[in-house]
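# Kindly return the folded structure for what I paste below:
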Amino acid sequence: MGLKADWLREIKHILEGQGIHAENAIQDSFKLLLLKEGKLILNLISLDQYDDPEELLSYQFSCFQEGIQVIHLWEDIWQSRKEQVLSRLKSVMGLNQRLHGRSTSVEKISKEDAESFLEQYHIQGSAGGRYRYALQYKGEAVAVAVFSHKRKMKGKGEDYTSAELVRFATKDGITVIGGMTKLIKHYLRLFSPNDLMSYADRDWSVGNAYRTAGFELVAETPPSPLYVDPVSYIRYFLHRVPEESDQEKINSYIQVFNTGNLKYVLYQ
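Here you go, the predicted structure:
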C-alpha cells in the first residue's frame, strides 16, 4: 500500500472532489486509476513495491499504440508535489482555461522570479539555466521558460551551436495556446543556435507539446536509478546524494527509478 497506506485512496478522493471521475483497476501488478473513460491511465507506484522499468515502458507503449496515455505516478512525487500533480493532470485532461499566446507579451525575468514560479508550478521544481523569460498577461506571469547558453558542437561543424530548453511551465489552471512556441521563437531570435534540444520525462509525457512545436524525436534515454529520502521525499540521482549524509541515513533511502526521457531537437 505504500509508506502511507492511504495514499492510493487519497488520490481518488481528491480527484473526485474536483469533479474528475476516477475508476480503480488492477492489471497484473499495476494499481491503476482510469481517467477520461480509460483514455488516460494513472499507474500508481508505491515506494514499498518494486517494478521492472522495462515492464513499465512496455505497458506504456502498448497502451500508446491503442491511443491511451499512461502516466507513472510514484508515491513520493504525490506526497511532495500534490498541487503540481493535480495541475498537470488537469492540463493533460484539457480542463484548463485556454489563453491564446498572442494575447501575452514576452518579458525577461530574474533568476529569483523564475525559480519561484517553477517551484510553484513545475512538477520537478526549478532548474539551472542562463536565460529566463515569462509570458505576461494583464501584468501577471502565466508561463515561464528557462534556457541554457549556447554550446559549441564541433562534432557537427566548426561554428555549430546548440542550446537547451531546460524548463517550461504554465500557471495552475491555465493552458497558453502556442505559449511554449512563442517563448522558444523569442529565444531563437536573440541567440540563433543551430538547434535547440529538450527532454520530456517519460513518466509523464509522450512528447505531444514538442512535436506540435516542430521538434524531432532523436533519442530515448534509458531508465535511471534514484534514491528517495523516505522522510522528506526528496529524490537524488546516485551521484548526487549529499556528501554530508551519514551512512545510516543513506541506508534508509529507498531506491527507485524513472522511465527515462525522450530527447527532442528543434533544428534551425
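
# use CA for all of it now, contacts and neighbours both
Fine.

# what residues are up against the closest residue to residue 219 other than its chain neighbours?
Leaving out its chain neighbours, the residue that sits closest to residue 219 by C-alpha to C-alpha, 6 or more residues apart in numbering is residue 263, at 5.1 Å. Listed by C-alpha atoms under 8 Å, 6 or more residues apart in numbering, the contact set of residue 263 reads 197-200, 217-221.

# swap in residue 150?
For residue 150, the contacting residues are 161-164, 191, 193, by C-alpha under 8 Å, 6+ apart.

# again with residue 98
So residue 98 contacts 174-177 (C-alpha under 8 Å, 6+ apart).

# And for residue 215?
Residue 215 makes contacts with 264-267, as judged by C-alpha under 8 Å, 6+ apart.

# Kindly recompute the last result at 7 Å.
264-266 (C-alpha atoms under 7 Å, 6 or more residues apart in numbering).

# Out of those residues, which is nearest to residue 13?
Distance to residue 13 across these (C-alpha to C-alpha) is lowest for residue 264, with 35.8 Å.

# Apart from its neighbours in sequence, what residue is nearest that closest one?
Take residue 264 and drop its neighbours on the chain: the residue closest to it by C-alpha to C-alpha, 6+ apart is residue 217, 4.5 Å away.

# So residue 163: helix, strand or coil?
Taken by DSSP: H, G, I helix; E, B strand; the rest coil, the conformation at residue 163 corresponds to strand.

# Ignoring the adjacent residues along the chain, who's closest to residue 158?
residue 152 (7.9 Å).

# ok, now residue 69?
Looking at residue 69 with C-alpha to C-alpha, 6+ apart, the closest residue is residue 40, at 5.0 Å.

# That neighbour: neighbouring residues, count only.
By the measure other C-alpha atoms under 10 Å, the count of residues near residue 40 is 21.

# Same question for residue 100.
Considering only other C-alpha under 10 Å, residue 100 is surrounded by 11 other residues.

# Sequence B follows; please return its structure for comparison with A:
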Amino acid sequence: MYSSFIEDFSAFIHSLSLNFERRDTLFIIDKAGGETANQKLCVNLELLGHDSGEYPRNADITIFEDEWITKGELVKDRIKVNLGLQRTIFARNCHVKAITQNDAKRFLDANHMLGYARCHYRYGLYTLKDSGSLRRGSLVAVATFSSPRLIKRGEIVVNSYEWVRYAGLSDYRITGGMGKLMKCFLRDQNPQEIMSYSDIGWGKGDAYEKLGFTLIGKTDPILFCLKKESLARIPAKALNNQDSLVKLRNKGNFKFIWTP
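Below is the predicted model of the structure:
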C-alpha cells in the first residue's frame, strides 16, 4: 500500500499541472498562480500500518490512506479547493431556508468527510440564479445544529448549541456560505453560545475565527481500528480484541465557542 498511495497522490498532483516538492510522505505544492512561500500547501500522507501519532509540524493537511481509498473523489475535490483550483459561488447570490432531514443527509453524505450526523436544526443555501452548470435553486451548502443543552460557564448557566456539520459542494468554494447560514440560525434561535469542532487534519479552523468563534482547546487524537473489507473506522476502545486489525490515530479536533 505504501508505494500505491504515494504514487496515486503524486499522479493526481501532476494531473493538476502544479509544481511540487516531495519529502518522503510530505508534499509541498505550489498553489495555483502562487510563487511565494505562503502560497504553498503542505500535504502529509499518513499510511496504513505506519501509525506513529506524530505528524510533520509544517503540514497544512493530513490525508489518511483509508480516506483516500474510500472517499478519494471527495478528498481530491477538497485538495483542489485548498490549492485554488475551484469554482466559486458567492453567498450573496443565494438564499437560506430550513431543509428536511433527508435533504441534509443526502447532501452531507456526498460532501462532508464524516457524512451526516444527528442534529435538530438544518439549513440549506440555495442559488438565486443560474451559475455555470448549476441551475437556479440548487442546494450548494448545508449547516446543521443540535438542540440546546444547559451548560454551566462560571457562575451562570447558558443554553449551548453545537454546530454539528457544515459543508459546501465539494468542488466549489462557497464564499460567505458559513456566515450566511450562521446568521439565519442566530436570527431563529438567538443562542447564548455555539460550540463546534474542527478537524485538525484539515487545517487550523480559520473559518470559525473569521465568524467570531474563539479557540478554547483541542481534543486528544482518537485511536481507530479499521474493518478489513470496508475500511470503516471503529473507535479502538469499543473493541475487546484489536490485535488483528489495522490501527490509525487521527489528529484530534480544535474546539471553538461563539458567544454574542
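
# closest to residue 60 of structure 1 among the contacts of residue 98 of structure 1?
residue 175 (24.9 Å).

# looking at this, that closest one is in a strand?
Yes. Counting by three-state DSSP, residue 175 of structure 1 falls inside a strand.

# What does it correspond to in structure 2?
In structure 2, residue 175 of structure 1 lines up with residue 173, judged by TM-score structural alignment.

# Now for its match: which residues touch it?
Going by C-alpha under 7 Å, 6+ apart, the list of residues near residue 173 of structure 2 reads 81, 86-89.

# do that again at 10 Å, thanks
78, 81-82, 84-90, 140-141 (C-alpha atoms under 10 Å, 6 or more residues apart in numbering).

# Then residue 93 of structure 1?
20, 35-36, 39-40, 87.

# where do the strands sit along the stretch 101-250 of structure 2?
Remark: strands assigned in the stretch 101-250 of structure 2 by DSSP state E, counting those that start in this stretch are 121-127, 139-145, 149-153, 156-168, 172-175, 193-199, 214-218, 223-226, 233-235, 246-249.

# want to throw those strands into a markdown table with distance to residue 208 of structure 2?
Compiled in a markdown table, these are given as follows (distance: least, C-alpha to C-alpha, whole Å):
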| stretch | distance to residue 208 of structure 2 |
| --- | --- |
| strand 121-127 | 18 |
| strand 139-145 | 13 |
| strand 149-153 | 21 |
| strand 156-168 | 11 |
| strand 172-175 | 14 |
| strand 193-199 | 9 |
| strand 214-218 | 8 |
| strand 223-226 | 26 |
| strand 233-235 | 27 |
| strand 246-249 | 24 |
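
# Deepest-packed of those, please.
Mean neighbour count (mean count of other C-alpha atoms under 10 Å) peaks for strand 139-145 among the strands of the stretch 101-250 of structure 2, with a mean of 25.

# which residues sit against stretch 63-75 of structure 2?
Here stretch 63-75 of structure 2 makes contact (C-alpha under 10 Å, 6+ apart) with 1-2, 4-6, 8-9, 43-49, 76, 78-81, 110-113, 169-171, 201-202, 226, 230-233, 248-250.

# The counterpart of residue 96 of structure 1 in structure 2 and residue 151 of structure 2, how far apart?
Aligning on TM-score structural alignment places residue 96 of structure 1 opposite residue 86 in structure 2. The gap separating residue 86 of structure 2 from residue 151 of structure 2 is 40 Å, by C-alpha to C-alpha, to the nearest Å.

# again, but for residue 232 of structure 2
For residue 232 of structure 2 relative to residue 151 of structure 2 (C-alpha to C-alpha), the value is 33 Å.

# Does residue 92 of structure 2 touch residue 178 like I think?
No. Assessed by C-alpha atoms under 10 Å, residue 92 of structure 2 is found out of contact with residue 178, at 11.7 Å.

# neighbour-wise, which of these two wins?
residue 178 (20 against 12).

# Now tabulate the contacts of residue 263 of structure 1 in CSV and tack on distance to residue 184 of structure 1.
Output for the contacts of residue 263 of structure 1, formatted as CSV (distance: C-alpha to C-alpha, whole Å):
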residue, distance to residue 184 of structure 1
197, 11
198, 11
199, 14
200, 16
217, 17
218, 19
219, 21
220, 22
221, 23
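
# conserved subset of those in structure 2?
Of those, the ones still in contact in structure 2 (both residues aligned by TM-score structural alignment, their matches' C-alpha atoms under 8 Å) are 197-200, 217-221.

# among the contacts of residue 173 of structure 2, which are in helices?
Counting by DSSP state H, the contacts of residue 173 of structure 2 place 78, 81-82 in helices.

# Highest neighbour count among these?
residue 78 (22 neighbours).

# What count of nearby residues applies to the closest residue to it other than its chain neighbours?
Nearest non-adjacent residue to residue 78 of structure 2, counting by C-alpha to C-alpha, 6+ apart: residue 170, 6.1 Å away. As a burial measure, residue 170 of structure 2 scores 24 neighbours (other C-alpha under 10 Å).
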